[in-house]
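Trainee: Here is a sequence together with a model predicted from it:
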Amino acid sequence: MIDDKAALVAAINQTMPFGKYAGRKLLTLPEPYLVWFHSNGFPPGKLGEQLALIYEVKLNGLEGMLRPLLK
């Protein structure tokens, strides 16, 4: 459970490294951008896993609850 929480906090606070929204925290990415990745494929590796997690967070309406964890 501790690893899950740490992974969630890390994903929320990860900065998007490329593209139109480079420099933004993953939690603040617009939902349509994440839907596009979901439809076209997330990038490989840790970033892709984090984007997929944030997609699920937004899909389930949990963004507001997690905003206080932004650093």
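Mentor: Sure, I can see it.
Trainee: use CA for all of it now, contacts and neighbours both
Mentor: Will do.
Trainee: The residue nearest to residue 17 when sequence neighbours are not counted: what secondary structure?
Mentor: Sequence neighbours aside, residue 23 is the residue nearest to residue 17 in space, at 6.2 Å (criterion: CA to CA, 6 or more residues apart in numbering). Using DSSP: H, G, I helix; E, B strand; the rest coil, the structure places residue 23 in coil.
Trainee: another one to put next to it:
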Amino acid sequence: MQPDPEILIKIVKTKMPFGKYKGTLLCDLPVSYLEWFQKEGFPDNSLGMMLATVFEIKINGLQDILNNLKKMY
């Protein structure tokens, strides 16, 4: 199974639709907020999948991937 590069593009273009960080790009959400979702459970939809992806990227020190894509889009 190949990763879908479109997901990363969506992550740098999509804004959080609700909550404390409403209007913040998903790629700019703080790790603490993503940790809360990880503990409570990510939504069972495409937003949840994107949030979980951002969480994994950030906790593994791969933020530069998102930063570079953000500059492009």
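Mentor: That came through, no problem. Bear in mind that the values here come from a model prediction, so they are computed numbers and not experimental data.
Trainee: so what number do they get for TM-score?
Mentor: In this superposition the chains share a TM-score of 0.88, using TM-score structural alignment, normalised by the length of structure 1; 70 aligned residues with a CA RMSD of 1.4 Å.
Trainee: Which residues are in contact with the counterpart of residue 58 of structure 2 in structure 1?
Mentor: Alignment note: residue 58 of structure 2 maps to residue 58 in structure 1; criterion TM-score structural alignment. Contact partners of residue 58 of structure 1, counting by CA atoms under 8 Å, 6 or more residues apart in numbering, are residue 31.
Trainee: any idea which element residue 58 of structure 1 lies in?
Mentor: helix 45-59 (DSSP states H and E).
Trainee: Check which residues of that helix are buried.
Mentor: Across helix 45-59 of structure 1, burial judged by 16 or more other CA atoms under 10 Å covers 47, 50, 51, 52, 53, 54, 55, 56, 57, 58.
Trainee: For the helix or strand just after it, buried residues please.
Mentor: Proceeding N to C from helix 45-59 of structure 1, the next assigned helix or strand is helix 63-66, under DSSP H and E. Neighbour counts over helix 63-66 of structure 1 (16+ other CA under 10 Å) mark residue 63 as buried.
Trainee: That's all I had, so thanks and see you.
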